[in-house]
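K.L.:
Dropping a prediction and its sequence here:
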Amino acid sequence: MANQVFSGRYTVDKGQDIVVFLIGMRVNQWWAVHKWLPVFLAMPGMIRELSINKQLGCLSMENFFSFRTTLLLQYWRSSEDLRQYAHGQVHLKAWKNFNQKVGNNRAVGIYHETYVLSSSHYETLYGNMPPFGLSKALGRVAVTPQANSFRKRLQGKHTEKVN
């Protein structure tokens, strides 16, 4: 179903607040493979853990790669779930390894950004898309005449739930 394209226009059911978490790395020195490769390889274990254990609170995620930078976009049920995961065994091990092996070495950079959004502060629209982003995390809702504009979707004015 993840690759199935849904024709038409959809939005999400905005019945809940959401946490958007961006995390990634940037390779600053390609030749320092021994510095950036361990950072890169630490992420798949955490992704696997979050994908298998939905009770941890990660609702959905998407990966993006560019020439030097990776980006993992995650949607979380709450900031408390994210905080608890950050203090959990798998993440703390990866964080400790990063600090021991890389620390302030300029070969690789890491980043994260966290956005806590109330349901009245986000809007979505998907046209002819497979489940993606918040629609993958929260489910899709058909755009009805009550939700045919940015302003109406921001206010949560839609009614037709789709399976």
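P.N.:
Structure received.
K.L.:
From here on, just use CA atoms for contacts and neighbour counts.
P.N.:
Fine.
K.L.:
for the helix or strand containing residue 99, packing partners?
P.N.:
Residue 99 belongs to helix 89-101 when assigned by DSSP states H and E. When contacts are defined as 3 or more CA pairs under 8 Å, 6 or more residues apart in numbering; DSSP states H and E, helix 89-101 packs onto helix 33-52.
K.L.:
Residue 127 and residue 10 touch, don't they?
P.N.:
Yes: Residue 127 is in contact with residue 10 according to CA atoms under 8 Å; the separation is 6.4 Å.
K.L.:
Looking at the two, which is more packed in?
P.N.:
residue 10 (25 against 13; other CA atoms under 10 Å).
K.L.:
Ignoring the adjacent residues along the chain, who's closest to that one?
P.N.:
Nearest non-adjacent residue to residue 10, counting by CA to CA, 6 or more residues apart in numbering: residue 142, 4.5 Å away.
K.L.:
Counting neighbours, what do you get for the one you found?
P.N.:
With other CA under 10 Å as criterion, residue 142 counts 21.
K.L.:
Check the contact between it and residue 6; I expect there is one.
P.N.:
No: using CA under 8 Å, residue 142 makes no contact with residue 6, being 10.2 Å away.
K.L.:
this is the other structure I want to compare:
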Amino acid sequence: MSRPGQDFKPLVAPQSERPRSRFFGPAAFESLLRDQASLSTWLCVGALVQGALILLVGRIALLPAAALILYRALDSYAMSVGWKRNTYMDGVLMKKFSAQIPDELGNYGNKPADTDVVVFLIGTRSNHPYGMLAPGFEQSGKYFSSLAQSLEDHAEEFGFLGMTSWLNSADRSSKSEIMQVCYFRNMEGLHAFAHSEDHRQAWDWWNRTVKQNPHLSIWHETYHVPKGHWENIYVNSHLSGITSLTSRFTDKETGQDMWASGVVDASKGLLKTSAGRMSRSKADDHDKYGEDPY
């Protein structure tokens, strides 16, 4: 735990190689593909395929689908009653935790939100009946992927800390808006990236083709948050959002470059309340509500 006056306690060990941003997660393409059609469309596609197989090989064609459904039902039941490991809990940190940005020596200090942070949201959507198969969408996706890789390759130059990817599930049932949440150390780094050669090429392509592809939407929002004006809290959660970021530091004993997670214990001390996490109270503002479970 972290008491007032003590440095915050990290919960994730530093790594000798920079982890890739969560943007590059393994399920990205599958999620995008599944989002290209509504549930009713996918059900109809499945029905047509199943019907065609029955015509070709008879009722035996039902066996693969029935076996898969049975397996998944039994697998879910086994996890729910504890007969096997719950794989959905893999990577969950069973703690109340917060993210603080460590300094160049990997120290977390004892003052919450003690540095500026820049949050950059960027999104796109295909407003075309063909979704990701629409003209221009593939090329824009390739440019964005190359820019994400450029950020990874030049993270220190641009002050890039990491990025996560999200689908807007509320607006419509398919071809949803895609949003990336990017974190930078400062505005200078973000502007350096915006005027880099890689970004300039993508920018020029968009300006040349925007009139040909009116169905493609892009947007961004930028928030420069001064120190003491941001906070975060996670409980029994995967590392996501700001808690998925890493920062390079120099190991003072070996001189080796290492990458530190910002995840620290928030069960006690200044980080246990919102006001405390923004250095605006001694984190005693919740004491009147009684003991918390952490």
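P.N.:
Yep, it's here. Source: prediction; values computed, not measured.
K.L.:
before we move on, the earlier item: quick one: map the residue nearest to residue 10 of structure 1 onto structure 2.
P.N.:
Taking TM-score structural alignment, residue 142 of structure 1 has residue 265 as its aligned residue in structure 2.
K.L.:
sec struct for the most centrally placed residue in structure 2, please.
P.N.:
Centroid-nearest residue in structure 2: residue 164, 2.6 Å away (criterion: CA atoms, centre = their mean). When classified by DSSP: H, G, I helix; E, B strand; the rest coil, residue 164 of structure 2 comes out as strand.
K.L.:
Aligned to it, what sits in structure 1?
P.N.:
Matched by TM-score structural alignment, residue 164 of structure 2 corresponds to residue 62 in structure 1.
K.L.:
Check residue 240 of structure 2 too.
P.N.:
Residue 240 of structure 2 maps onto residue 132 in structure 1, by TM-score structural alignment.
K.L.:
And its match, how far from residue 100 of structure 1?
P.N.:
36 Å (CA to CA, to the nearest Å).
K.L.:
Could you check which of those two has the larger neighbour count?
P.N.:
In this view residue 132 of structure 1 and residue 100 are compared by other CA under 10 Å, and residue 132 has more residues nearby, 17 against 10.
K.L.:
give the contact list for the more buried one.
P.N.:
Contact analysis of residue 132 of structure 1 by CA atoms under 8 Å, 6 or more residues apart in numbering lists residue 62.
K.L.:
my read: residue 164 of structure 2 touches residue 22, true?
P.N.:
Yes: contact status for residue 164 of structure 2 versus residue 22: in contact at 5.1 Å, counting by CA under 8 Å.
K.L.:
where's the closest residue to residue 220 of structure 2 other than its chain neighbours, which helix or strand?
P.N.:
Of all residues not flanking residue 220 of structure 2 in the chain, residue 122 sits nearest, at 4.1 Å (CA to CA, 6+ apart). Taking DSSP H and E as the definition, one finds residue 122 of structure 2 inside strand 117-126.
K.L.:
Mean deviation, that strand versus structure 1?
P.N.:
With mean CA distance after the TM-score superposition for structure 1, strand 117-126 of structure 2 departs from structure 1 by a mean of 0.6 Å once superposed.
K.L.:
That strand - contacts with which helices or strands?
P.N.:
Contacts defined by 3+ CA pairs under 8 Å, 6+ apart place strand 117-126 of structure 2 against strand 178-184, strand 216-225.
K.L.:
Next, the residues that contact the shortest one from outside, please.
P.N.:
Meaning strand 178-184 of structure 2. 23, 117-125, 158-168, 190, 241-242.
K.L.:
next one: stretch 144-161 of structure 1
P.N.:
11, 13-14, 120-124, 140-143.
K.L.:
Are any of those residues buried, and if so which?
P.N.:
The neighbour count (16 or more other CA atoms under 10 Å) marks 11, 13-14, 122-124, 140-143 as buried among the contacts of stretch 144-161 of structure 1.
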